[in-house]
Each structure stands twice: as structure tokens, then as C-alpha cells.
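**Student:** Quick one, fold the following:
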Amino acid sequence: MRIQYDSDPTRPVEERPKASVARFDETIPATRHRSDVGCNFDHLVWRYEFPASRWFDGLELFRLDPGAYTDFHTHRADADVPLEQVLRVFSGRGVLRTERRDEPLGRFDHVAVPAGAVYQLGNTGTEPLWIGTWYSTGDNEASAESTLESGSETRGRAEYEQIMATRAERGLSTAPGDDGDDGNHVGSPNADRPEPAVEAFTDLQPKTRYEAPAVGCNADWLAWMSNFDELDRISDSSVMKLEPGEYTSLHTHFDNEGPHEEIYWVMEGEARLVTEYRDERMSRFDCAFFPTGNSHAIGNVGLDTLWVGAWGARGGVKGEFDLSDLEISERPGQTEEYERVMAARKKRGLPLPPNVEVDDR
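**Tutor:** As a prediction, the model looks like this:
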């Protein structure tokens, strides 16, 4: 396609924000220690920092070896700022345990955790369990209490005893050596407490994103998309599958979408991130953040299938349209922005797709 651009593409009406990339091999993991609230082994947690984000308050990747469990964790509704959280299994097999049920987790399964819900995660497989998670408080600052490890929270042990008692009453397993009734618990957990919602990847039907030269998508590819009715601040998630050489559309989330911020997390494969200002290679467990107004695309530069998890958040602000309803080329302003970005990349000496030529002044 030939793009005619007769103004300065590097000087839009407002300067577009830049993407941030956090690399797994450059992130030093912290150790979460065995605790008296259900964590039976030390395990490692990699925390990714994106200070420019308005909605993504914290992102973590953690690894559980076979037989290992996290603590029982609660984002209590009585915390200063209620916290919402989402989790996705990157690889391995596990279980989600709550006070009311146990639910198996497999590859790419997704968990939405509303404020006030309680949960524990465990590895029930024979390989390491890798799970990516992030939380949001909307346009608020998380309280110190709400971000503590469960074993350090003021009411952590007392609440854990309540949960064990309720699980025992329901015939669910408790911690090894804990019969769920040591006489120390007081009452039962709140019957109205919300439950995490599990969405099995195998139950989802993929949506085809069609080749769209006008916005840089060079092939049909599949996306498994989710919206969260249980959550107020976290809006959507998807799993993207790209075969070698395939690229998504280059697109921008403008204020008319929320304003919408986005995270890409490489779950498997080798990727190339394309933006207005630079390109970056991304490998397994690398993570990228796109603020509102940033143009971005991702492509498969490896020999195997690329799987990318994406999460979007608007802090509870409603967009003018549902992202899943429209192809990217149909969203307002996307084609015009793609042409400007291609012209800007040419001016900055960055490569253009093989089918793109830019005639500028």
C-alpha cells in the first residue's frame, strides 16, 4: 500500500506516549516464604514495575514446583481500597482453592478475583506451574494493608482458621495436619463473600482477527477474548496465537476506549514488538505496557507458535464501544493513525512492512 503524508508525522497534535518493556531475565525474583496461612514451600515471584501506569498497580509472575501451594490470600472488602485481581496460567497444571470449592486449572485458564474474595493456588502437576497476575485499585492508591503477604496481615491467621473450618464443614481438604477445627476460629467467613470466577481456556471459542493491510495485519490470526462482569476496574483479557511471520494490526487505544491501558505478556515463543518509536525483541515471560495513546503491534519472529496474553483496564470508565465488537481497522481513527505512524517510522529510520511505501514531503 502507498501512503501519502504531507505533514510532519513526528509532531502529532499531542505527543504520543511510549511503551515500556520489562524483561524476565533482567528481573530479580523475590522469595515468598512458607507461612502459617497455607503456604507449604518457599517459592519465587518476579515483580514487574510500570510506574507510568494509571490502572495496573502491580504485576507478578510466580512459579510453583509440584506439590507447592501459595498462602490463602484475601483482598478484603474492608481494606482502605478494595483490590481486584486477575490471574492466568502460563504453563503447568494446578488447582484454585477457596473456602467453598476446589477447581482445577490448566494451560491458559483465567481467574478473575473480585475485591473481598479469598483463594489459594497449588501445583497439582509434574512440571513447574507458572502463573501471571496483576491487580488494580482503579484510580486510587492501594493501602499498605491490602498489599501485604497474607501471613503479615493483621487478621491473616484468624481468617485462615475460619476458612479451614468452613472447608472442613463442606468436606473439602484442609492443610496437612489441620483438621479445620482447633477451637481458635471465631464464627464463619462472610457468607456473602464473592468467589473467584474461573474461565477455562478450552471452553472459549476463538475469534478470527482478519488480515487488514490498512492497519498492518498481514494474516488471519486467532484471539480468545474475555470480558469481566465480576470486576469493575479490569475490563478485558485475551490470548493471542500467531504463527511464524504473522503480525497483529498496529493499533492505538485512544481516550474513546475508556481510557484503555494494555499489557502484553509473552507466554510462549519469540516476538517482535513494533511501536512508533522503536522495535524490541521479546522472549518468554517478557512483559510490555502500553499507556493510552500508544501505537503498538506484535509479531512472531520465531520458528514456533507465539502465544501472548493481553489484559486491558479502564479503571471502571466506560468506553464508547466494545473492543470485541469491531475489527481494529473499523475502530475510529485507527487507519489514519497507522498511516501517520508509518510515516513517522520512515522519518526515524525504522523499517516499514514489505507492502508499505510512504510518500512524504
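**Student:** switch to C-alpha atoms for all contacts and neighbour counts from now on
**Tutor:** Fine.
**Student:** Which residue, other than its chain neighbours, is closest to the spatially most central residue of the chain?
**Tutor:** In the chain, the residue lying closest to the centroid (CA atoms, centre = their mean) is residue 311, at 4.2 Å. Spatial nearest neighbour of residue 311, excluding adjacent residues (CA to CA, 6 or more residues apart in numbering): residue 237 at 4.3 Å.
**Student:** Quick one: the helices in this structure, in order.
**Tutor:** For the chain, the helices defined by DSSP state H occupy 156-169, 334-347.
**Student:** who wins for proximity to residue 195 among these?
**Tutor:** Of all the helices of the chain, it is helix 156-169 that lies closest to residue 195, at 12.9 Å by CA to CA.
**Student:** can you give me how far the closest one is from the chain middle?
**Tutor:** On the basis of CA atoms, centre = their mean, to the nearest Å, helix 156-169 sits 29 Å off its chain's mean C-alpha point.
**Student:** just stretch 234-247 next, same as before
**Tutor:** Here stretch 234-247 is found 12 Å from its chain centre; the criterion is CA atoms, centre = their mean.
**Student:** residues touching residue 149, list them.
**Tutor:** For residue 149, the contact set (CA atoms under 8 Å, 6 or more residues apart in numbering) comprises residue 73.
**Student:** Could you also give me the structure for this next sequence, so I can compare it with the first?
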Amino acid sequence: MPVEIDSDGDPFRSTGERPEASVVRFDDTEPSTRHASAVGCNFDHLVWEYELPASRWFDRGRLRRLDPGEYTDFQSHRADVEGPVERVVRVVSGRGVLRTERRDEPLERFDLVTVPTGAASQFGNTGTEELWLASWLSVGDDDLDEASTLEPAARTGAREEYERIMTARTAEGLQTAPGYTGDYEGDPDEGRPEPTVTRFEESMPKVFHEAPEVGCNADRPDWITTTEDLEWFSDSVVMRMEPGAYTSLHTHFDNEGPHEEIYWVLSGEARLVTEYRDERMRQFDCALFPTNTPHSIGNFGVETLWIGAWGARGGREGEFELDDLEVSERPGQTEEYERVMAARKKRGLSTPAWVAFD
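**Tutor:** From the prediction side, this is the model:
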């Protein structure tokens, strides 16, 4: 249906009211080498770090590549060393395993792992292709501790913690790694939390329906996980879009938390749409949308587009849950869409064919 926009006021807002999106491009990100260590990392491997200074709650993103047979360090992000640190990890491609002090769990494409503060975790490639993992850290309103910037083996007490984890795994009948000495003398079961795995193939998507009044031109499935075991991250989503499809152009206002959001292109080619500019995004490119930033994304390629999205609101409560309402039903979204379309037209940017201006 056509959307009539009757705009006789000034549609422009200051960047203080409507911040701009930040984009980090994979091709502009230089990888660093994470080295083999005495806390479980068995080979050197590459890590790409994504820094987003404009973010309030996303502290560091990492894209990690593991070849077959390679494992990361065992780490726990202990509160007494690093302060409270939460982590979310999404499998981008490949097959792997999550190892904890109490269990091993296989991982497949798009599976999600949430890791509370203090939970022990190690990731390994158990397949025959490269394993790619995308992850984010958050410390809420706190500052990221310097210890979190160090390689895991260099953090205070790392070797003792590794011995504790190996002792706990031995008690569970799980495999331990070369170099484990069995010298831990304390209680290996300290009642730490465990990571949670949400399996993509066992999840049911929510369908967001075509809604021209907010820019969505096709029905779209979203696989939404509410990260209830974490305090600062609120949700993680996998979106699938066919060629030519676009999400609604929407804004996460303060009434949602306030809510920040990150999009990460898992595969395919995308076009990011904002009120200020359009940007083409390719695999592993990442975009941040601070609270009050209007944004939409569409499939600009010829293959299926897969987007990983993460939401964070620093432990604040929103007035509603995002997966309970269509975008067009959320307060203020239709009016905001009309304003953004008027602003784009005045800036000489494209608008959808179904939008008409009076």
C-alpha cells in the first residue's frame, strides 16, 4: 500500500538527538595473533578486534578463526581479577565444541553461547573446515578492566584457575589437556555459573510481517534469543533476508531500556540505511546503533543475507519486549519513519517506491 507523507515542518534532528551509526569494516581491521599458552590454547590463531568508542555497553568485539583441531585458551573472566565481565559468542560458520569445567557441548552454525562472569569456557574446532566465532564483551556501566585486554595466560591467577578447571573436568571424567599437572589442592567445584548454549536448529523464528508504513517490504524470520542469564546483554538475533528484502526502518528509543544494537554481517551483502547516509556492508562488517539512531538493513546481493544482531541496555528494564510487538506497533515508530523519509528526501537520498510526499 502507498505511504503518504505530509511533512510541512523541519525533519532534521541534531546528532545529539539522533546519533549516527558507526560502521567497522572487516577489511580495515588488522588481526592480531593469539598465542599458544599454558592455559589450553594449543596453536597460534588470528583474532580481529572491533572497537566501538560510541557504544555505552558493547566494550569489545572479537572475530576469531580456528583451523581444524585448534582450541582457544580456557578462561573465566573472574570478577576478582577483571571485574564483572559478560560475553556472548555466536558461531558464524564451521563446527566446534564448547568445553566447560563440567561438560562438553557440540556447536554448529549460528549456535549462541552466553557466558556469565566467572563461567569457564574454551572453544575448539572439531570439524574439517575453519571455525569462525563472533563475540562481544560487556561490563555494563563500568570501565573495562586492564586485565581484560591481556592474553588470558597473562592474567593474574590464570594458571591456578586452569588447574582448578582441569581438576573439575577430571572429576567429571572429561578429557584434560597436555600440561595439566594435577597440583590443584583446593575445592575444584566452587559453584561457578555455567555458559548457556542456545541451538539455532532447535529455535523457532518469529516472523515480522511486511509493513510499508515503517519500510519493511517483505515478511522476515528472526531467531530471537533473550539472554536471561546475563545482566547487560538483553537479546541476540539471527535475521535472514532474501535478495531485495529490507527490515523496517526503526529506532530504539529510551523507552526500550535505553537499548543499543549491533548488526554483524554473517554472510551475504547488505545495504545499511540511515537518515544521514547509506552504506554497503559485506561479510564480517559490523554496525553500531546507539539509542535513538534510526536504521534499516536490506539484502543488496544475490544470495541469502544472514545478519547477527545483539542488543544491550545495561541492565535497564524496557517498557516492552521487542519480540512482543511488530515494529509498526511500537510507540512512535510510524511517526519517526515519516520524519526520516522526509529528511532523506531533503538530503537527496533515495526513498522507497511506495512513499509519496505531499
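**Student:** Could you quantify their similarity as a TM-score?
**Tutor:** The TM-score (TM-score structural alignment, normalised by the length of structure 2) is 0.97; 356 aligned residues with a CA RMSD of 1.3 Å.
**Student:** Adding distance to residue 231 of structure 1 and mean neighbour count, write the helices of structure 1 out as TSV.
**Tutor:** TSV is the format used below for the helices of structure 1 (distance: least, CA to CA, whole Å; neighbours: other CA atoms under 10 Å):
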stretch	distance to residue 231 of structure 1	mean neighbour count
helix 156-169	23	21
helix 334-347	28	21
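**Student:** Could you report the distance from residue 215 of structure 2 to residue 115 of structure 2?
**Tutor:** 35 Å (CA to CA, to the nearest Å).
**Student:** just to revisit the earlier point, got the contact list for the residue nearest to residue 311 of structure 1?
**Tutor:** 225, 226, 227, 309, 310, 311, 312.
**Student:** Residue 47 of structure 1 too?
**Tutor:** Counting by CA under 8 Å, 6+ apart, residue 47 of structure 1 has contacts 27, 29, 30, 58, 59, 60, 61.
**Student:** The second one -> structure 2?
**Tutor:** Spelled out, it's residue 29 of structure 1. Using TM-score structural alignment as the criterion, residue 29 of structure 1 maps onto residue 31 of structure 2.
**Student:** could I get the helices of structure 1 as TSV with distance to residue 8 of structure 1?
**Tutor:** TSV is the format used below for the helices of structure 1 (distance: least, CA to CA, whole Å):
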stretch	distance to residue 8 of structure 1
helix 156-169	57
helix 334-347	8
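**Student:** Which residue is the nearest non-sequential neighbour of the match of residue 29 of structure 1?
**Tutor:** Of all residues not flanking residue 31 of structure 2 in the chain, residue 48 sits nearest, at 4.4 Å (CA to CA, 6+ apart).
**Student:** can you count the residues close to whichever residue in structure 1 pairs up with that neighbour?
**Tutor:** Using TM-score structural alignment as the criterion, residue 48 of structure 2 maps onto residue 46 of structure 1. Summarising burial for residue 46 of structure 1: neighbours were counted as other CA atoms under 10 Å, giving 20.
**Student:** again, but for the one 5 residues further on
**Tutor:** Residues near residue 51 of structure 1, counting by other CA under 10 Å, number 10.
**Student:** Check whether residue 252 of structure 2 really touches residue 258, as I assumed.
**Tutor:** Yes: counting by CA atoms under 8 Å, residue 252 of structure 2 touches residue 258, with 7.3 Å between them.
**Student:** what is in contact with those two at once?
**Tutor:** Joint contacts of residue 252 of structure 2 and residue 258 (CA under 8 Å, 6+ apart) are residue 291.
**Student:** separation between residue 26 of structure 1 and residue 49 of structure 1?
**Tutor:** Distance, residue 26 of structure 1 to residue 49 of structure 1, by CA to CA: 12 Å.
**Student:** quick one: which of the two has more around it?
**Tutor:** Per other CA under 10 Å, whichever of residue 26 of structure 1 and residue 49 has more neighbours is residue 49, with 18 against 9.
**Student:** on that earlier part again, make CSV from the contacts of residue 47 of structure 1 and add distance to residue 185 of structure 1 and neighbour count to it.
**Tutor:** CSV is the format used below for the contacts of residue 47 of structure 1 (distance: CA to CA, whole Å; neighbours: other CA atoms under 10 Å):
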residue, distance to residue 185 of structure 1, neighbour count
27, 40, 14
29, 34, 17
30, 31, 12
58, 32, 19
59, 33, 20
60, 31, 16
61, 32, 21
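**Student:** Spit out the contact partners of the aligned residue in structure 2 for residue 156 of structure 1.
**Tutor:** Matched by TM-score structural alignment, residue 156 of structure 1 corresponds to residue 158 in structure 2. For residue 158 of structure 2, the contact set (CA under 8 Å, 6+ apart) comprises 39, 75, 152.
**Student:** cool, and residue 287 of structure 1?
**Tutor:** Contacts were defined as CA under 8 Å, 6+ apart; by that measure residue 287 of structure 1 touches 21, 22, 23, 24, 48, 263, 264, 265, 266.
**Student:** Could you do residue 94 of structure 2 as well?
**Tutor:** Residues counted as contacts of residue 94 of structure 2 (CA under 8 Å, 6+ apart) are 108, 109, 125, 127, 129, 130, 131, 132.
**Student:** gap between the residue lying closest to it once chain neighbours are set aside and residue 87 of structure 2?
**Tutor:** Take residue 94 of structure 2 and drop its neighbours on the chain: the residue closest to it by CA to CA, 6+ apart is residue 131, 4.4 Å away. For residue 131 of structure 2, the distance to residue 87 of structure 2 (CA to CA) stands at 18 Å.
**Student:** Over to residue 68 of structure 2?
**Tutor:** Per CA to CA, residue 68 of structure 2 is found 23 Å from residue 87 of structure 2.
**Student:** Tell me which of the two has more neighbours.
**Tutor:** Higher neighbour count among residue 68 of structure 2 and residue 87: residue 87, with 23 against 17, using other CA under 10 Å.
**Student:** Aligned to that one, what sits in structure 1?
**Tutor:** By TM-score structural alignment, residue 87 of structure 2 lines up with residue 85 in structure 1.
**Student:** Measure how buried the nearest residue to that match once chain neighbours are set aside is and give me the count.
**Tutor:** Spatial nearest neighbour of residue 85 of structure 1, chain neighbours left out: residue 135 (4.1 Å); criterion: CA to CA, 6+ apart. Look at residue 135 of structure 1: counted by other CA under 10 Å, it has 22 neighbours.
**Student:** Matching residue 135 of structure 1 against structure 2, which residue comes up?
**Tutor:** Aligned partner of residue 135 of structure 1 by TM-score structural alignment: residue 137.
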